[in-house]
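**Q** Predicted model and sequence below, questions to follow.
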Amino acid sequence: MKEVWVYAESEGGRLHPVVSELLGEGRRLAERIGGSLGAVLASSHASLAEELALWADRVYVIQDQSPYTDEWQGQALARLIEAYQPGIVLFGGTRRGKSLAPRVAARLRTGLIADCTSLRLDDGGLLLAELPTFGGRLLTTIACPGHRPQMATLAPGAFAPGPKGSGGEIINCPWAAPEVRAVEVVAQEPLPEEDRPLMGAEIVIAGGRGIGSRANFALLEEVASLLGAAVGASRAAVDAGWVEPEGLIGQTGVIVRPRLYIACGISGATQHVVGMQRSEVIVAVNKDPKAPIFDLATYGVVGDCRQFLLELKRHLAPSRPVDEENEGEND
């Protein structure tokens, strides 16, 4: 079937922001193969199906009132794919998408390309994804030529949303969840929303290994608060425990497109650059004048990150005293 499907992740009666990107890329691929665009929704909220129908040609609604688990949605999605035989299925590279997509691929005995930041089709309709490997030293093209459907997870923030259509068809797909389940949802409690989420932020300030310490990262967070900026990090800062994994920017983290991106102590490894290279203005601060990040930067500062942050804080909050000896710590 010449149809491209996207999994429309939802929570609390709202579509995840990545869904608009999936619909945009799905439409582009569908037009390339001369096919249609379908969206799969597992939700009892009728308004979400109507919203999706503004972008997709068909909306397949899995009707089940059960709380979400990878187990039952994986079964339901696999059955639906077997029944309708779409050629391509796209998921968001979210926590849920990264857990659900491999389960569906395993049930269908097909392949899965993960964390895609760009997709294209060859003349035969084969889905191709280019991903950096071996520490960014190589760019690898990955495909799944021998099995169908072709499946991929897309990194949030890497793709542009698509235009609305003329209104699609809504197809209700009754589903009886298995009575015996490996996982039972006892209770659900929503996580508190972030004050300044990375996705969609207009200003992002991020720290890397060159920040030097958790205390200095706390100084970066204080400056971010003064700027009204979201806080991000490189893999090195996350691995050091200075910031939670949700703050990771890059190939396997969040992809951002802010108007202003300030990189403090970040060398510019390919995996990180993938996550921020579409920023309008990039300011790089690093002690090493040969750091690759300077090749990408709009403005560069060769110097100590802590001193830069202290000076920035002084200008942003002139009424607040700056204790250079005790705020943060020297590398």
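**A** Sure, I can see it.
**Q** contacts and neighbour counts: CA atoms only from here.
**A** Noted.
**Q** Give me the number of neighbouring residues for the nearest residue to Cys116 once chain neighbours are set aside.
**A** In this structure, Cys116 finds its nearest non-sequential neighbour in Leu154, 4.7 Å apart by C-alpha to C-alpha, 6 or more residues apart in numbering. As a burial measure, Leu154 scores 26 neighbours (other C-alpha atoms under 10 Å).
**Q** what's near enough to touch Leu154?
**A** 22, 90-93, 114-117 (C-alpha atoms under 8 Å, 6 or more residues apart in numbering).
**Q** Can you flag the buried ones in those?
**A** Among those, those classed as buried by 16 or more other C-alpha atoms under 10 Å are 22, 90-93, 114-117.
**Q** Would you convert the contacts of Leu154 into CSV that also reports secondary structure and distance to Val285?
**A** What follows is the contacts of Leu154, written out as CSV (DSSP: H, G, I helix; E, B strand; the rest coil; distance: C-alpha to C-alpha, whole Å):
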residue, secondary structure, distance to Val285
Leu22, helix, 34
Leu90, strand, 37
Phe91, strand, 35
Gly92, strand, 32
Gly93, coil, 30
Ala114, strand, 31
Asp115, strand, 28
Cys116, strand, 28
Thr117, coil, 26
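**Q** Widest-spaced pair of those?
**A** Leu22 and Ala114 (13.9 Å; C-alpha to C-alpha).
**Q** sorry, back to before: quick check: of the buried ones among the contacts of Leu154, which lies closest to Glu82?
**A** Distances from Glu82 to the buried ones among the contacts of Leu154, taken by C-alpha to C-alpha, are shortest for Leu90, at 15.4 Å.
**Q** what about versus this one:
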Amino acid sequence: MSKVLVIAEHLDGRLNAATARTVSAALALAPESIDIAVLAADPAAVAAQAAQIAGVGRVLAVAHPANAQPVAQVLGPQVAALAAGYSHVFGPSTTFGKDLMPVVAALLGVNQVSDLMTVEGEHTFRRPIYAGNAIVTLEAPADRTVVATVRTASWPQAAGGGNATVEAAQVEATVPTHTRHLGLVAGQSDRPDLQSARRVVSGGRGVGSEENFRIVYALADKLGAAVGASRAAVDAGYCPNEMQVGQTGKIIAPELYLAIGISGAIQHLTGIKDAGTIVAINKDADAAIFEVADIGLVGDLFAVLPELEAALG
């Protein structure tokens, strides 16, 4: 029977929803046990939130001043030490997980399984390749620890209502000093977080300029949605790169995704393939986005969006 250690992602004392999605992947293994590790300067608040996830047996709270910020080179040795006795170590395939889990895998001397989509067996998994154009089934060595990032867009959040035991964990690991956290620069927004939002409105190259992007923001505000962008829009300077959706950006699975002026390059489609309903607005009737859209409208976005916004009241 497998024993799974899930690494919690959190910020400012709040557990990221990606952690509960990662637990869902762990539950698919039908393991003997699932534990969550919370590494922080003061992990108490986050550990209490993690303990409420159904299916979790224990929460290991690792307190260390160096864990105040999620620096992979600092957390990695501690996670590798915690991994002793576990058959699987899972982290979310978010910016946090993509940064941390390769460090853990390297320290344990194993290959990482990336973007785990489905569990076929204790050591058999499926993951996307070629920008999502193909899905490969892979077999991890049964005699080694499986270190994996979980494609959170492919998994639902595990239910709440759990009552796991919270234990303070002592980790014998040397914390490096050659990597230091200097500061965090982040944009402030009242809109929902792009990674976990139920509704997302994204703009592409067709929006035309940073100034024109305001119509995308206006529609998103009407819908209470997060705002995303294609790589083309980001590269053109219309919006910051943290808004990028796609293979080299954020992989998301909102209930509703509105693609405004987005042509539909395969790299972008990779990021939205798990969305519930995709709505596309583009003046090019042959745009690739219409091949995956549930609802498509051929028209000038500068005429359609004001009408749509007015109809929403």
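**A** Structure's in. What do you need? All values derive from a computational prediction rather than experimental measurement.
**Q** re the thing from before, still touching in the second structure? Go through the contacts of Leu154 of the first structure.
**A** Counting by both residues aligned by TM-score structural alignment, their matches' C-alpha atoms under 8 Å, the members of these that carry over to the second structure are 22, 90-93, 114-116.
**Q** could you pull out the strands for the stretch 101-250 of the second structure?
**A** Taking DSSP state E, counting those that start in this stretch, the strands of the stretch 101-250 of the second structure run over residues 112-116, 118-119, 124-129, 134-139, 146-150, 165-168, 199-203, 226-229.
**Q** Of those, which stretch is the most buried?
**A** strand 226-229 (a mean of 29; mean count of other C-alpha atoms under 10 Å).
**Q** Can you state the residues of the first structure onto which it aligns?
**A** Alignment of strand 226-229 of the second structure against the first structure: residues 230-233, by TM-score structural alignment.
**Q** superposed on the second structure, where does the matching stretch end up, distance-wise?
**A** Averaged over the aligned pairs, stretch 230-233 of the first structure sits 1.3 Å from the second structure after superposition, using mean C-alpha distance after the TM-score superposition for the first structure.
**Q** Tell me the gap between that stretch and the middle of its chain.
**A** 14 Å (C-alpha atoms, centre = their mean, to the nearest Å).
**Q** List the contacts of Val89 of the first structure.
**A** Contacts here follow C-alpha under 8 Å, 6+ apart; on that basis Val89 of the first structure touches 4-7, 149-152.
**Q** Distance of the counterpart of Ile293 of the first structure in the second structure relative to Gly296 of the second structure?
**A** Correspondence of Ile293 of the first structure to the second structure, assessed by TM-score structural alignment: Ile289. According to C-alpha to C-alpha, to the nearest Å, Ile289 of the second structure and Gly296 of the second structure sit 9 Å apart.
**Q** and what of Leu312 of the second structure?
**A** According to C-alpha to C-alpha, Leu312 of the second structure and Gly296 of the second structure sit 18 Å apart.
**Q** What of Asn282 of the second structure?
**A** The spacing between Asn282 of the second structure and Gly296 of the second structure, counted by C-alpha to C-alpha, is 8 Å.
**Q** So which of those two has more stuff around it?
**A** More crowded of Asn282 of the second structure and Gly296, by other C-alpha under 10 Å: Asn282, with 24 against 18.
**Q** Test my guess that that one contacts Leu258.
**A** No: at 10.9 Å, Asn282 of the second structure does not count as touching Leu258 under the criterion of C-alpha atoms under 8 Å.
**Q** Please identify the nearest residue in space to Gly265 of the first structure, excluding sequence neighbours.
**A** Leaving aside its sequence neighbours, Gly265 of the first structure sits nearest to Gly210 (C-alpha to C-alpha, 6+ apart; 3.7 Å).
**Q** what's around the one you found, how many residues?
**A** Neighbours of Gly210 of the first structure under the rule other C-alpha under 10 Å: 21.
**Q** Next, find the distance separating it from Val285 of the first structure.
**A** When distance is defined by C-alpha to C-alpha, Gly210 of the first structure is 9 Å away from Val285 of the first structure.
**Q** Find residues that contact each of these two.
**A** Common contacts of Gly210 of the first structure and Val285 (C-alpha under 8 Å, 6+ apart): 264-266, 305.
**Q** From the chain's centroid, how far away is the helix or strand hosting Trp5 of the first structure?
**A** Following DSSP states H and E, one finds Trp5 of the first structure within strand 3-7. With C-alpha atoms, centre = their mean as the basis, strand 3-7 of the first structure stands 18 Å off its chain's centre.
**Q** Following element in sequence after it, please.
**A** Past strand 3-7 of the first structure, the next helix or strand by DSSP H and E is strand 10-11.
**Q** gap between Val18 of the first structure and Ala158 of the first structure?
**A** Distance of Val18 of the first structure to Ala158 of the first structure, given as C-alpha to C-alpha: 9 Å.
**Q** for Glu9 of the first structure, same thing?
**A** To Ala158 of the first structure, Glu9 of the first structure is 17 Å away according to C-alpha to C-alpha.
**Q** center of the second structure - which residue?
**A** Central residue of the second structure (C-alpha atoms, centre = their mean): Thr94, 3.6 Å from the mean position.
**Q** what sits against that residue?
**A** With C-alpha under 8 Å, 6+ apart, Thr94 of the second structure has these contacts: 18, 151-152, 250.
**Q** do Val171 of the second structure as well
**A** Contacts of Val171 of the second structure (C-alpha under 8 Å, 6+ apart): 62, 78, 81-82.
**Q** the longest strand in the second structure is where?
**A** Taking DSSP state E as the criterion, the second structure has its longest strand at strand 33-40.
**Q** Following the chain onward from it, which element is next?
**A** Following strand 33-40 of the second structure in sequence order, the next helix or strand is helix 44-50 (DSSP H and E).
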